[in-house]
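Undergrad: I need the structure of the sequence given here:
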Amino acid sequence: MTFKFAGAKAQVCKYCKYLVARTDRGLAKVGQVADLVEIPSPLQLGTLGYWDRKRFEIEGRVQLDRVGASSAPWQEFALVLQDTDETYWIAYAQGRWYWTREVSPAPELPALGRLRPGVQMQLPAAGPIVIAEIGRRKVVSAEGELPFVAAPGVPTPYVDFSGPNGLFGTIDYGDGQSIPSKLFVGRQFDPSTFKLDSGQPLDAPQAQVEACTCPNCGGSLPLVSPGTSERIVCKYCGTISDIRQGGAALEALGQAPRPPVNPYIPLGAEGMLRGNRVICIGFVVRGTTVEGERYRWREYLLYAGPSLGYVWLMEEDLNWQFVTPLPPGEVNAAGMEAAYKGSRYAYKQSVSAQVEYVVGEFYWKVQIGETVQATEYTGPGGIVSVERDENEVNTSFCQPISGQEIAQGFRIAPPPSPAAFSSFSGSSSGSGKGSGCSPTLIWVVIVIVIILFVILSDCEGGSSGGGVYVGPGFSGK
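TA: Below is the predicted model:
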């Protein structure tokens, strides 16, 4: 076994799949990795090209999976600049490309126990950040040469964060024993800055729509994004399945209730919206309860290809919103206002939102009953939405879009009349991995309650010190 790159500290044997570490005493066997999952990518071991006119080669790849939510591994590529021997990690997630680099030596890192999704803080070597996700992960497979010694199968806590201007990073807290804590800091980048020797653009679609078979009814289910999707709900029988092995297999988990209405935009429909070619791959019905009344709304997940990733359309009472996910670090939300791109957005409402019905293909492990706290801020051009659960925070920007534009974009009939949804009308709010935007009915209800409370208080000769609970603020701001 020989090492090609001076900075490599470990290598995976291509014959026996053992990870071997390079030490001052020779080579040491660390552990065996699993077979690689075929996740489509223009990058492969040995890929050559230029990044911002700097010559590079892909020296290695790792595939990781979440602990407790396995079956949807993601991959990161170790890229070496040939002139400087510097190593970068390249990853693709939900339509965005990122690079990171290990900060060595690592600065003093915040204690894991005091971090929560949405917390804003200053981090040495990174600057102002927002905690985006907290979880546990493990290395499941790898190939080639690696700039660190991985421990296959060993769970380690991690924290993903983001900041202004595309800043992105990860804190890996290690296992408290043989695996030290590491800090990786980088940015989202434009894939057009990569020029591969193959001539293939980095953001080119890497997979055609693939067909898989429902493990319950045998129905044919198209997979639009098998490399990034994690769960699919059969449109024929409602079976919920985990997507395994990059779409090569499905594992049935149970039945989901059928939505009470058919999606206005059919699953699989392709169209053009806001200058982007999109395909409808998922349909979700969500709801919230206010003053004992249940309100529901509908969301459509659209896949816009590797360049843009996922976007949403949200509809309630035929009021439509075009929803674009944002990195959490691009939004500064605190108390009664949020800042985004230099503009201020005023607090509107905060509600608890639950998934009630779901069908189609999704980039997270969607579950019936999954609940998030969704907070909205209104301002120039639309709504900033911040959605949190105990593990992560998601942000998005919502802009009005007409039903006519949607109908023309998908070449379908205009939206039905409001009477078609009369039994399913109500207010709406975003949810963790859903669209994240809502119309105003809930806010109207809350305003009415506040007005009545003030009137009653005045009639009684003053306030009793009580109030109307609208929603929680943010911790750690």
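
Undergrad: contacts and neighbour counts: CA atoms only from here.
TA: OK.

Undergrad: spatially central, which residue of this structure would that be?
TA: For the chain, Gln94 is the residue whose C-alpha lies nearest the centre (C-alpha atoms, centre = their mean; 6.0 Å).

Undergrad: what about the strands in the stretch 351-477 of the chain?
TA: With DSSP state E, counting those that start in this stretch, the ranges of strands along the stretch 351-477 of the chain come out as 371-379, 382-388, 393-401.

Undergrad: so what's the residue count around Phe25?
TA: One thing to correct before we go on: residue 25 is Arg, not Phe. 6 (other C-alpha atoms under 10 Å).

Undergrad: for comparison, sequence B:
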Amino acid sequence: MAESNTQRRWRAACPNCGAPVEFASAASASAVCSFCRSTLLRDGDTLSRIGQSAEIFDDYSPLQLGATGRWMGQGFAVVGRVQRGSELGNWNEWHLLFDAGEQTRTAWLSEDNGRFVLSLEAPLAETPPAQPQLGAPLTLAGQRWQVAAVIQAALRAAEGELPRPPRAGRIVELRSPQGDVGSLEYPDAAAPVWSVGRSVQLSELALQGVRVTAEGESIAEARLKGRSLACPNCGAALEPRLAESKSITCGQCQALVTLPQSDVQALSFVNQAPGREPLIPLGRTGTLAFAGEAPQTWQVVGYQERCDIPEDAEDEQSFWREYLLFNRLAGFAFLVDTREGWSLVRTLTGAPASARGGVQWQGRAYAQRWVYGAKTTHVLGEFYWPVQLDDRVQVTDYSTANGTYLLSREKQGPEITWSGGQTLPAGAVQKAFNLTAPAAQFTRDASAFKDNSGTLLRNLIIGLFLLVLLFALLRACSSDSCQGYKDSFGENSTEYQQCRINAHSSSGGYYGGSSGSSYGGYSSGGGGHK
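TA: Sure, this is the predicted structure:
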């Protein structure tokens, strides 16, 4: 920190244990004693003990107190941390003190669905609604927002210097079409604390003093290499490779294991039947690029199979697969494999603006395509959120008129998550990951994304005629009506077996069903507010 902040440092003894407690900012009103974990309230030159903080659980974050960095041309230091949790998981909020001379700026670096958001606290002249509704639009601080989460956040632990005593309370998260994230925190009956931020990558912050070893690897990587965990189901060794991982699948028995927050907690697991091997092996790396961005190397770290939830027994189910990709600088992305084609997507920091018949995002218009429920049926690998079998979400899918760009809105419990990306040719996926399997296993029919309004009616008429003809031909011959599923996914796949069941019960075809056009999407599974 600059000398101006150094001169303002203030030190006093903890009233509980006598250990020194130091404040780097005159504006900080609270701290947690690093020796006895007492929560302290500062009033002028007096410290008083107001409670006891739990121990910080080691989540293998690369950040730590004392780390420094730069953002928007100004230096900052990491001086405090609050660990919070809810039904969606646990997350960190790091308190940043900026080197701003006599002007103190309270900022937070928080986790946000596998990414980070840097937010600045600001005064709020108006009174926000008392009970914001999830998914509803909201105008606040001169900006249009969408309510993305309304949660009751528990206080897990705290450390270091904080702008106010840490407390549990309600948090309302807002997202804008400009990519901003707004947060209303209600720590008590007083006015809410308002902050506004944007997504950042740790590589942009010029961080120094983060947790690294003499060999240059992060403490998280070093700790993970030496972390000894046994599968609670079969006893096989579990080897998580990502500091962000909250769930992992046992490579021997395929039990889905929830990783503990600390080494003293017990592992919990859910058994799942062995599934088929993913087309792209776990651990494989490949080079892919989002539109307008430079290509980056991604590693497959997780895999999940999902399906839609039919409204009645006669509806055909759609199945798809999602590969969780990881890049050390870019974070996480998803490679989605559906029967309509491949797509590369990632979570959005903001939220699209509503428009007639759909939404708008980054200058593009997206039409609403499908609305459906979805659930997770099988998982492999590691995930940055506590993924569970039978996780259920409500999905709304959108795409541009030419089908190239996609958006997906997923609601799970008290949170709404948006993701966006673009379609990919099957050949690009094979080339990116150096895959040698037969091309038929990767080729998908992406025509369902197209929306050529000039020929739409004609195509519908032709399509109906061909479906009637195909139905008659299938009834007249003894060939396998589900050969398309068998060629693409294999004889033992869920898709093929489900198609055979439908064929016997209702003579359903390859592309029948009210939700057969769904391209899927993905769910962060509640990877954590912030």
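
Undergrad: after superposition, what's the TM-score here?
TA: Scored against TM-score structural alignment, normalised by the length of the first structure, the superposed chains reach a TM-score of 0.78; 421 aligned residues with a C-alpha RMSD of 3.2 Å.

Undergrad: circling back: let me know which of the strands of the stretch 351-477 of the first structure is the nearest to Asp317 of the first structure.
TA: strand 393-401 (13.3 Å; C-alpha to C-alpha).

Undergrad: next, the aligned residue in the first structure for Leu118 of the second structure: secondary structure please.
TA: Alignment note (TM-score structural alignment): Leu118 of the second structure maps to Trp99 of the first structure. Counting by DSSP: H, G, I helix; E, B strand; the rest coil, the backbone at Trp99 of the first structure sits in strand.

Undergrad: could you report the separation of Trp99 of the first structure from Glu251 of the first structure?
TA: Computed as C-alpha to C-alpha, to the nearest Å, the Trp99 of the first structure to Glu251 of the first structure distance reads 32 Å.

Undergrad: gap between stretch 49-64 of the second structure and the chain center?
TA: 23 Å (C-alpha atoms, centre = their mean, to the nearest Å).

Undergrad: start to end distance for it?
TA: 24 Å.

Undergrad: quick one: residues in contact with that stretch.
TA: 15-16, 32, 37-41, 78, 83, 156-159, 209-212, 218-220, 223, 243-244, 261-262 (C-alpha atoms under 8 Å, 6 or more residues apart in numbering).

Undergrad: only whichever of these are buried, select them in PyMOL.
TA: Selecting only the buried entries of the contacts of stretch 49-64 of the second structure in PyMOL, with 16 or more other C-alpha atoms under 10 Å as the criterion:
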select buried, resi 15+16+32+37+38+39+40+41+78+83+156+157+158+159+210+211+212+218+219+220+243+244+261
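
Undergrad: which of the contacts of stretch 49-64 of the second structure fall within strands?
TA: 32, 38-41, 78, 83, 156-159 (DSSP state E).

Undergrad: in a markdown table: the strands of the stretch 351-477 of the first structure, plus mean neighbour count.
TA: A markdown table is the format used below for the strands of the stretch 351-477 of the first structure (neighbours: other C-alpha atoms under 10 Å):
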| stretch | mean neighbour count |
| --- | --- |
| strand 371-379 | 23 |
| strand 382-388 | 27 |
| strand 393-401 | 23 |
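
Undergrad: a markdown table for those, including distance to Val278 of the first structure?
TA: Formatted as a markdown table, the strands of the stretch 351-477 of the first structure follow (distance: least, C-alpha to C-alpha, whole Å):
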| stretch | distance to Val278 of the first structure |
| --- | --- |
| strand 371-379 | 26 |
| strand 382-388 | 22 |
| strand 393-401 | 15 |
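
Undergrad: so which of those strands is nearest Arg294 of the first structure?
TA: strand 371-379 (14.6 Å).

Undergrad: on contacts alone, who are the packing partners of the closest one?
TA: When contacts are defined as 3 or more C-alpha pairs under 8 Å, 6 or more residues apart in numbering; DSSP states H and E, strand 371-379 of the first structure packs onto strand 343-362, strand 382-388.

Undergrad: before we move on, the earlier item: my read: the match of Leu118 of the second structure touches Thr87, true?
TA: No: using C-alpha atoms under 8 Å, Trp99 of the first structure is not in contact with Thr87; the gap is 10.2 Å.
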